[in-house]
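Asks: Fold the following.
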Amino acid sequence: MKIAMIGYGKMGRTIEHLATKQGHEVVLKINADNLDAFTTENLQQADVAIEFSQPDVAYKNIMTCLKAGLPVVSGTTAWLDKFEMVKDWCSNNNGAFFYASNFSVGVNIFFELNKHLAAIMSKHPAYQVRMEEIHHTQKLDAPSGTAVTLAEGILEKIDTLQEYQLQEDNLNTPDNCIPIASKRIGDTPGTHVIQYHSSIDELEIKHTAKGREGFASGAIMAAHWLIGKQGVFGMSDLLQLS
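Replies: The predicted structure is shown next:
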């Protein structure tokens, strides 16, 4: 598999290292320093693009790859106000796009566990839910895309909750809102905690990443799976979790 790597930060380098070990080839690496190489001709040397960049350029990057006829796997978060535009373009032009807020197999199992627990807890209104996520100091968006996906899974199952809200300075949040505490510490790959607490006890589920390799492995798996397909997909399609 020949890969065009769009965004070449820590995640891009991890993907390249792992892909090379698996026998794949990164034929194009694009970052802010070589945008002149981000051309249709160069993209068409690849079988698939893997896009891990920044929220403000993600949509443009994705569309550039799609218009070059390349299937795209994206893990950039905080650009999803334009997701429907990508979806519509793929539908009208037989494009292929794969998005995940987190490519870790463990995290995607955690997503399903979270929704199942939320469905159970919806029958026990004495419990209030809160979330915490911890990432490295270079992560720009807060709450993280993974935390947003987790919160949306809870909102889907508990009717009394209407929204999620970034919790700052320990301020109280309304009863119909999921508070999310976001912390940025060192080089932490990612930790997500969901707690249900009442006056008598507390229960918690937690996922802790040990490094970036799990995210990189999932992205490579998604890229290989996407080649030859048409449509818009996610990790539930790849892993057949639901």
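
Asks: drop to CA atoms for contacts and neighbour counts, all remaining ones
Replies: Fine.

Asks: who does the host helix or strand of Asn92 touch, helix- and strand-wise?
Replies: Using DSSP states H and E, Asn92 maps to helix 83-93. Applying 3 or more Cα pairs under 8 Å, 6 or more residues apart in numbering; DSSP states H and E, we find helix 83-93 packed against strand 96-99, strand 231-233.

Asks: one more, for comparison:
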Amino acid sequence: MKIALLGYGKMGHVIERIALERGHEIVLKKTSSTTFEGIQNADVAIDFSVPSVAVENISTSINNGIPIVSGTTGWLENYHEMVELCNQKNAAFLYGSNFSLGVNLFFELNDYLAKMMSKFKEYNVSMEEIHHTQKLDKPSGTAITLANSIINHTDKNNWAIENPTPTDVFIDVKRIENVPGTHSVLYTSEVDYIKIEHVAHNREGFALGSVIAAEWIIGKKGVFSMKDVLDLKYCNKITKI
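Replies: Have a look, this model is predicted:
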């Protein structure tokens, strides 16, 4: 499989190593100082860039008939525009707020727990999200996916990272050096609390998941998520932006 890497930072380097270990070839390493020349030679593109260029990366791939897997977060105000473009071009597009197998299982657990807890109004739900200091978007795409699932199943209407109202899911966002990613969901009452948490030890899981997604999307048409790749029942697709 020939891969175009759209974004060649820390994640891009890890993806490259894992892809090569799995017998694939890198035909393009797109950075801020290079062009898309050579993307036509790719079987699939993997986008781990920054929010300001994600839409360009995704649309360029789609317009060139290259299936695109994107793990860049912070650009989701344009998500539906990319879905529409994908459908118009009869292309293949997969967005994941997190490609880790463990996180996607965590999504499923969070979704199921939110359904259960919706019946117990004495519990208030909140979240904590911790990432390294280089992460640009706040909160993380993973935290937004978790929060949207809670919103879909409870009486909460939105999420907030400051000055939350009683109808908001409060996300306590922290940026700490060398933290790959920690996400917690907490249900608190006057007598106890229930907490679920996922802690990433490194970037390996994210990179491996993106390569697996790229392998999976070859030959397919449509808009997908990691739910489709891993065949998980409850994992969230984007329903609210």
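
Asks: hmm, back to that, save the helices and strands packed on helix 83-93 of structure 1 as JSON lines, and put in distance to Ala126 of structure 1 too.
Replies: Below are the helices and strands packed on helix 83-93 of structure 1 laid out as JSON lines (distance: least, Cα to Cα, whole Å):
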{"stretch": "strand 96-99", "distance to Ala126 of structure 1": "36"}
{"stretch": "strand 231-233", "distance to Ala126 of structure 1": "37"}
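
Asks: of all these, which lies closest to Thr76 of structure 1?
Replies: Closest to Thr76 of structure 1 of these, according to Cα to Cα: strand 96-99, at 8.4 Å.

Asks: For that closest one, grab the matching residue range in structure 2.
Replies: Aligned by TM-score structural alignment, strand 96-99 of structure 1 falls on residues 92-95 of structure 2.

Asks: mean deviation of that stretch from structure 1?
Replies: Averaged over the aligned pairs, stretch 92-95 of structure 2 sits 0.5 Å from structure 1 after superposition, using mean Cα distance after the TM-score superposition for structure 1.

Asks: Pull out the buried residues from the helix holding Asn92 of structure 1.
Replies: Val86, Lys87, Trp89, Cys90 (16 or more other Cα atoms under 10 Å).

Asks: did I read that right, Met127 of structure 2 in a strand?
Replies: Yes: under DSSP: H, G, I helix; E, B strand; the rest coil, Met127 of structure 2 sits within a strand.

Asks: Help me confirm that it comes into contact with Thr182.
Replies: No: Met127 of structure 2 is beyond contact range of Thr182, at 10.6 Å (criterion: Cα atoms under 8 Å).

Asks: When those two are compared, which one has more neighbours?
Replies: Met127 (22 against 19; other Cα atoms under 10 Å).

Asks: check contacts around the more buried one.
Replies: Ala143, Ala147, Val169, Phe170, Ile171, Asp172, His183, Ser184, Val185, Leu186 (Cα atoms under 8 Å, 6 or more residues apart in numbering).

Asks: Please report the distance of the residue minimising distance to the centre of structure 2 from Pro164 of structure 2.
Replies: With distances taken as Cα atoms, centre = their mean, Ser97 lies nearest the centre of structure 2, 0.8 Å away. Distance of Ser97 of structure 2 to Pro164 of structure 2, computed by Cα to Cα, to the nearest Å: 23 Å.

Asks: Thr133 of structure 2 too?
Replies: 24 Å.

Asks: what's the longest helix in structure 2?
Replies: In structure 2, taking DSSP state H as the definition, the longest helix is helix 101-117.

Asks: so how far does it sit from its counterpart in structure 1?
Replies: Overall, helix 101-117 of structure 2 averages 0.6 Å from its counterpart (mean Cα distance after the TM-score superposition for structure 1).

Asks: Quick one: distance of that helix to the chain centre.
Replies: Between the centre of helix 101-117 of structure 2 and the centre of its host chain there is 15 Å, according to Cα atoms, centre = their mean, to the nearest Å.

Asks: Repeat that for stretch 215-227 of structure 2.
Replies: 15 Å.

Asks: mind listing the strands for structure 2?
Replies: 2-6, 25-30, 44-47, 68-70, 92-95, 124-131, 158-160, 168-175, 181-188, 193-200, 222-224 (DSSP state E).

Asks: Would you mind pulling the contact partners of the first one?
Replies: Applying Cα under 8 Å, 6+ apart, the external contacts of strand 2-6 of structure 2 come out as 12, 16, 24-31, 39, 41-49, 57.

Asks: The last one now?
Replies: Here strand 222-224 of structure 2 makes contact (Cα under 8 Å, 6+ apart) with Val83, Cys86, Asn87, Asn90, Ala91, Ala92, Phe93, Leu94, Tyr95.

Asks: can you rerun that using 10 Å?
Replies: Residues from elsewhere that reach strand 222-224 of structure 2, judged by Cα atoms under 10 Å, 6 or more residues apart in numbering: 67-69, 82-84, 86-87, 89-96, 213, 217, 237.

Asks: Can you list the buried residues in it?
Replies: Val223, Phe224.

Asks: matching residues in structure 1 for that strand?
Replies: Mapped onto structure 1 using TM-score structural alignment, strand 222-224 of structure 2 covers residues 231-233.

Asks: so who does the residue lying farthest from the centre of structure 2 touch?
Replies: What lies farthest from the middle of structure 2 is Val191; by Cα atoms, centre = their mean that is 34.4 Å. Val191 of structure 2 makes contacts with Glu122, Tyr123, as judged by Cα under 10 Å, 6+ apart.

Asks: Map it onto structure 1.
Replies: Alignment note (TM-score structural alignment): Val191 of structure 2 maps to Ile200 of structure 1.
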